[in-house]
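sharing a model that was predicted from the sequence below.
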Amino acid sequence: MGNEVVRVENVSMRFRLDQNRVQSLKEFIVKRLSHQMKYKEFWALKDVSFSVEKGDVIGIIGRNGAGKSTILKCIAGIYKPTSGKITARGNIVPMLELGSGFDMEMTGQENIFLNGAILGYSEEFLKEKHDEIVAFSELGDFIYEPIRTYSSGMLMRLAFSVATVVNPEILIVDEILSVGDSKFQNKSRARMNELMGGGTTVFFVSHDIRQIKEMCNKVAWLSHGELKMFGSVSEVCSAYEAWTE
């Protein structure tokens, strides 16, 4: 693989969409046993291939439904592609559904250890980084309150603080920099820039082309599940902007 960190080879991803309007469990069982269940196939990704080198910051662009989040979830290992292969070298930290590993009844502090464990961090490491995480999140004494009392912004701030406490080799980010208020957004952007400057390879989805131009060095443009273009930021963004006008 040379300097390659991630290689995506002929990746396709199929989903089966349920088209049954079933009113009860009984109706579901009857239809299932009599093979009357109807499904529609949907290909979210079709034969996508590209490779990424260490330290690359890859912007992933495209309209809604283009397959952007699906390709991130495949690289993160959340989805197994229907066909094709993804090879990744290094530890991956996905910041996709922030806070999805949280327990609403537990305190913020307890969730640092819970969410950190889900992301693969050891208890010793989290104890060592605890104060840094709390300080970055700016939650103050709210860290000792159950997170069901948190606003969505507070929840995102805690999740972002836990996820970015390490210097991952591969970071996967989906529209993350809209976290919290503008002050925290600036801080989270600075943290992202720090990670990028430290040699972390980043996959980054955003609808904001200015943000892509500012933060990325390569861009993958997806359209209807297909890779329309992959290359330098200026080249791909210019083509995308001309296409969307």
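Received, thanks. Numbers count the residues shown, from 1 in each chain.

rest of the way, CA atoms for contacts and neighbours
Fine.

surely residue 157 touches residue 179?
Yes: assessed by Cα atoms under 8 Å, residue 157 is found in contact with residue 179 at 6.5 Å.

and the two? Which one has more around it.
residue 157 (26 against 23; other Cα atoms under 10 Å).

so the more buried one: helix, strand or coil?
Put simply, residue 157 is helix when judged by DSSP: H, G, I helix; E, B strand; the rest coil.

give me the distance between the nearest residue to it once chain neighbours are set aside and residue 208.
Of all residues not flanking residue 157 in the chain, residue 137 sits nearest, at 5.2 Å (Cα to Cα, 6 or more residues apart in numbering). Residue 137 is 24 Å from residue 208, where distance means Cα to Cα, to the nearest Å.

try it against this one:
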Amino acid sequence: MTEPSVVVDEVHKDFKLRHTHSIKETFLAAVRRKPLTTDFHALDGVSFSIAQGEAVALLGFNGSGKSTMLKLISGVLSPDSGAVRTRGRVAGLIEVGAGFHPDLSGRENIFLNAAILGMTKRETEERFDDIVAFSEIEKFIDTEVKHYSSGMFLRLAFSVAIHTEVDVLLIDEILSVGDEPFQQKCLARIRQLHDAGKTLVVVSHDLDMVSNLCGRGILLREGNVAFDGDSKRAVELMRQ
């Protein structure tokens, strides 16, 4: 038996929702003794584990806690209680291009963003040509990113992330970027990574795509696990 890639153990995560947006509103609310904030229980004792090489979809409607869970697995957020443990290198396609600098060229941003994603300079150099070819923006690679269209930016950012040396790949709605041929190319690349034994954790509103890409679905409702099993069954339950 191999060690699991991801273990989520009794995880709780709360957020404070503010009800005022200015000093005046805050003052009036305080005078009227109205609450300034309320606690939102994003995750309420969630537990599951993901085996090495599994492809798992996190499903649920808006506010169910799925994106929060993905950020906890990535390390962007920390749980209020409980624990999240991961094995190997984890890379998140959560906020693609978040580390890009507009005044640097595409070439410079590849090295910058790859370093943020945990790659060494040597690893990036070895993959550089593949990253540029996948992005299909070779002619503009030495142009400052601030002159890129949104489509060019996302192509390059996704290409860097998808070529990262990774054990666990986290994907959040990223396949909605670009035109359909590029989306299909991205999906094919993700399937290649899964076939190579990488662990996938996917969040997407495209239920047909995730049920085909992932064998297992974890359905979250109001911060709790409502179902954990076959992905197609999880999608059926969502659609009821």
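Structure's in. What do you need? Everything quoted here is computed from the prediction, not taken from an experiment.

helices of the first structure, start to end?
With DSSP state H applied, the first structure shows helices at 25-33, 68-76, 108-118, 123-137, 152-163, 182-197, 209-215, 233-244, listed in chain order.

hmm, who's touching stretch 89-104 of the first structure?
Residues outside stretch 89-104 of the first structure that contact it (Cα atoms under 8 Å, 6 or more residues apart in numbering): 5-6, 73, 76, 111, 114-115, 118-119, 146-148, 155-156, 159-160, 163, 168-174, 176.

buried residues in it, which are they?
Neighbour-count burial for stretch 89-104 of the first structure, counted by 16 or more other Cα atoms under 10 Å, picks out 92-96, 98-99, 102-103.

what's the local residue count around the corresponding residue of the second structure for residue 186 of the first structure?
Structural alignment (TM-score structural alignment) places residue 186 of the first structure against residue 184 in the second structure. Neighbourhood size, residue 184 of the second structure [other Cα under 10 Å]: 13.

who's in contact with residue 184 of the second structure?
Counting by Cα under 8 Å, 6+ apart, residue 184 of the second structure touches no other residue.

and it, how far is that from residue 29 of the second structure?
Taking Cα to Cα as the measure, residue 184 of the second structure falls 51 Å from residue 29 of the second structure.

what does residue 209 of the second structure give?
According to Cα to Cα, residue 209 of the second structure and residue 29 of the second structure sit 46 Å apart.

the two - which one has more neighbours?
residue 29 (15 against 12).

still on that earlier bit, more crowded one of residue 137 and residue 208 of the first structure?
Per other Cα under 10 Å, whichever of residue 137 of the first structure and residue 208 has more neighbours is residue 137, with 22 against 10.

who touches the equivalent of that one over in the second structure in this structure?
Under the alignment (TM-score structural alignment), residue 137 of the first structure maps onto residue 135 of the second structure. Applying Cα under 8 Å, 6+ apart, we find residue 135 of the second structure in contact with 152, 155-156, 158-159.

what do you get for residue 36 of the second structure?
Contacts of residue 36 of the second structure by Cα under 8 Å, 6+ apart are 18-20, 26, 29-30.

quick one: contacts of stretch 46-60 of the second structure?
2-12, 66, 194, 197-204, 210-211, 213-221, 223-225, 231, 234-235, 238.

among those, the buried ones, what's the ChimeraX command?
Here is the ChimeraX selection string for the buried members of the contacts of stretch 46-60 of the second structure, based on 16+ other Cα under 10 Å:
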select :4,5,6,7,8,9,10,11,12,66,194,198,199,200,201,202,203,204,210,211,213,214,216,217,218,219,220,221,223,224,225,231,234,235,238
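
tell me the counterpart of residue 88 of the first structure in the second structure.
The alignment partner of residue 88 of the first structure in the second structure, by TM-score structural alignment, is residue 86.

give me the neighbour count for its match.
Residue 86 of the second structure - counted by other Cα under 10 Å - has 19 other residues nearby.

quick one, what contacts it?
Going by Cα under 8 Å, 6+ apart, residue 86 of the second structure touches 4-7, 73.

tabulate these (a markdown table), appending distance to residue 189 of the second structure.
Below are these laid out as a markdown table (distance: Cα to Cα, whole Å):
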| residue | distance to residue 189 of the second structure |
| --- | --- |
| 4 | 23 |
| 5 | 20 |
| 6 | 22 |
| 7 | 26 |
| 73 | 22 |
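
what separates residue 75 of the second structure from residue 92 of the second structure, distance-wise?
Distance, residue 75 of the second structure to residue 92 of the second structure, using Cα to Cα: 9 Å.

just give me the match in the second structure for residue 218 of the first structure.
Alignment note: residue 218 of the first structure maps to residue 216 in the second structure; criterion TM-score structural alignment.
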